[in-house]
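Enquirer: got a predicted model here, sequence first, then my questions.
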Amino acid sequence: MRSIVITGVSTGIGHATAKVLLARGFRVFGSVRRQVDAERLQAEFGANFVPLLFDVTDEAAVLAAAAQVRAALNGETLAGLVNNAGVAVPGALLDLSVDEFRAQIEINVMGPVIVTQAFAPLLGADPALTGAPGRIVMMSSVSGQFGNPLLSPYSTSKFALEGLAESLRREFMLFGIEVLVIAPGAVRTPIWDKAEAIDMVRFDASPFLPALTKLREMLMKLAKNGLPPERIAELVYRALTASRPKLRVVASPQPVQTFVAGWLPKRWLDRMIGRQLGLASRKRAGF
């Protein structure tokens, strides 16, 4: 039985991916941060699901989980690692603390760095293991190539994650380990459900308040009308099993708009987004 490690399986894309892979005959090691979630998922998924208790930013806990997985593999390689865990920090740069921005980077960028370092030996970097090399799937976003205003911490983290994935894809050629990127658009997951809980009071004095209010409304719609997480889970399965997987796959509920946005001149997009959120200004820098 081939084994997969997935980070952040308590809800959303991680939960759906664990469910899909288990149904396809894989053993899934899934990370959660709370014991109550570990027990809930163990009861839901059954014997082929093994909960791993760690926060992706806790290097010691991640290394302990990697040792646990190594022991369970009994000398064989890990078939795949899905770096899925992540958060989204909303707000304009000028309204956020450095600590808030840093927390976003710690979870969405340093988390995958820590997890990948810990599990890469099991994917085939350790020559003592037997079996085919595994694959790494990085869960990015359309925001990994498209900077969203008022979500700069999130966009920054996803741009960085894609740079990391591209560099590792070339480094890990040495071991035969593929590094693949999945970039969803809006998905019906709790990461966007939290938009409703954004504390707007703290932004009362901000010049970005009207734009942030509009963004909050947009995010709430995305949470309701986005792709089902099972759609992304199927893409993860394909990335892990296809004989020649695509290096980067985009999945959006609005594929035409996403495609067009990727080709429009940046200045056009700036003006369109500025009008949509009320960020356009008559002031222009120049001499």
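Expert: Alright, I've got the coordinates. Numbering: from 1, shown residues only.

Enquirer: switch to C-alpha atoms for all contacts and neighbour counts from now on
Expert: Fine.

Enquirer: got the buried residues for stretch 264-281?
Expert: For stretch 264-281, the neighbour count (16 or more other Cα atoms under 10 Å) marks 277, 279 as buried.

Enquirer: stretch 141-149 too?
Expert: For stretch 141-149, a neighbour-count test (16+ other Cα under 10 Å) marks 141-145, 147, 149 as buried.

Enquirer: what's it in contact with?
Expert: With contact meaning Cα atoms under 8 Å, 6 or more residues apart in numbering, stretch 141-149 is reached by 92, 154-162, 182-185, 250, 262.

Enquirer: try this one side by side with the last:
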Amino acid sequence: MWLYLAVLVGLYYLLRWYRERQVVSNLRDKYVFITGCDSGFGNQLARQLDLQGLRVLASCLTEKGAEQLRDRTSDRLQTVILDVTKTESIAAATQWIKERVGDRGLWGLVNNAGIAAPITPSEWLTKQDFMKILDVNLLGVIEVTLSLLPLVRKARGRVVNVSSVVGRLSLFGGGYCISKHGVEAFSDSLRRELSHFGVKVAIIEPGSFKTSLSNNNRISQSFREAWDHASPEVKEIYGEKFSASFIKSTKILAPKWSQAVSLVTDCMEHALTACHPRTRYSAGWDAKLFYLPMSYMPSFLVDAIFYWSFPRPAKGL
């Protein structure tokens, strides 16, 4: 009985291994558009795909970021300035892409641009604090995707959306977890809708990686700013000790974040180049060994873990 089961499981993984190593043909003729290439995952992916010979169209928020990327890549790679929160910027970038891909269409769209701060208890924040993150991480993803879908559909290509492990399991307050849950939902519905046209949609779920988005100083500064702007009642309820404990915990955890961003970009590359990409890619040891299993645990167990692990308000229970 157990032997047959072990054989079946082994055959399943062997078949999956074989399927996932089949690569799409004529990759050097295919265009891939990536958002958020100033630094981090987007920058690494742009350079990685350029080395593979793909025609990379990289968007950056700043001209400085675009210039630095061009200096480190071949002449095939082209850059454009894009602010995913502005409709006119997206429209201009869409026209720019159309002029370059022509009748071939756009093989790959990678929605990578994102921000994280502020990360604080939700009670400390305003609606605008939430909208700042949602505009980039969720609404920007949606508008860029809708603008480029006709080109992706023409190529029967790929949409790769960067979510996070916190898209499955909310770890903290603020708009970041909310935005990534939204990316998961948007990607799932999009994948089912576009399957009729031969378009595949994949979700990347990184764990904790050291990038500009997860910069500890930036997170700590946004936390302090939110605390400074909080009402006297909130400050009394939470207490100075809570604020100090949170900042201390980020300083302890930050050195443990992985610097191997290629673990994430390799997943992105596979989603773009494999004949049979996965629906979801979890990248990083913490995503696979800790956060992902926790997302399947009963809520009361997860709540208990967080209750005893995180700082407590001064006047909490």
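Expert: Happy to help now that I have it. Please read these numbers as outputs of a predicted model, since none were measured by experiment.

Enquirer: what are the ranges of the helices in the second structure?
Expert: Per DSSP state H, the second structure carries helices over the ranges 2-20, 40-51, 63-71, 87-101, 127-134, 140-155, 175-194, 216-229, 232-253, 262-273, 285-286, 292-294, 299-309.

Enquirer: quick one: the last one aligns where in the first structure?
Expert: Read it as helix 299-309 of the second structure. Structural correspondence for helix 299-309 of the second structure: residues 266-276 of the first structure, per TM-score structural alignment.

Enquirer: that older thread, in a markdown table: the helices of the second structure, plus distance to Leu109 of the second structure.
Expert: Below are those laid out as a markdown table (distance: least, Cα to Cα, whole Å):
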| stretch | distance to Leu109 of the second structure |
| --- | --- |
| helix 2-20 | 20 |
| helix 40-51 | 12 |
| helix 63-71 | 18 |
| helix 87-101 | 11 |
| helix 127-134 | 19 |
| helix 140-155 | 7 |
| helix 175-194 | 12 |
| helix 216-229 | 28 |
| helix 232-253 | 32 |
| helix 262-273 | 9 |
| helix 285-286 | 26 |
| helix 292-294 | 25 |
| helix 299-309 | 35 |
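
Enquirer: can you tell which of the ones you listed is closest to Gly316 of the second structure?
Expert: Smallest distance to Gly316 of the second structure across the helices of the second structure (Cα to Cα): 7.5 Å, for helix 232-253.

Enquirer: who does the closest one touch, helix- and strand-wise?
Expert: helix 216-229 (3 or more Cα pairs under 8 Å, 6 or more residues apart in numbering; DSSP states H and E).

Enquirer: now the angle between helix 127-134 and the helix it packs on, please.
Expert: Going by axes from the mean of the first three to the mean of the last three Cα atoms, to 10 degrees, helix 216-229 of the second structure is angled at 160 degrees with respect to helix 127-134.

Enquirer: show me what counts as buried in helix 216-229 of the second structure.
Expert: Quick answer for helix 216-229 of the second structure (16+ other Cα under 10 Å): 216, 219-220, 222-224, 226-227.

Enquirer: tell me the one of the residues you listed nearest Ala113 of the second structure?
Expert: Nearest to Ala113 of the second structure among the buried residues of helix 216-229 of the second structure is Ile219, at 17.3 Å by Cα to Cα.

Enquirer: counterpart of the closest one in the first structure?
Expert: Taking TM-score structural alignment, the alignment pairs Ile219 of the second structure with Ala195 from the first structure.
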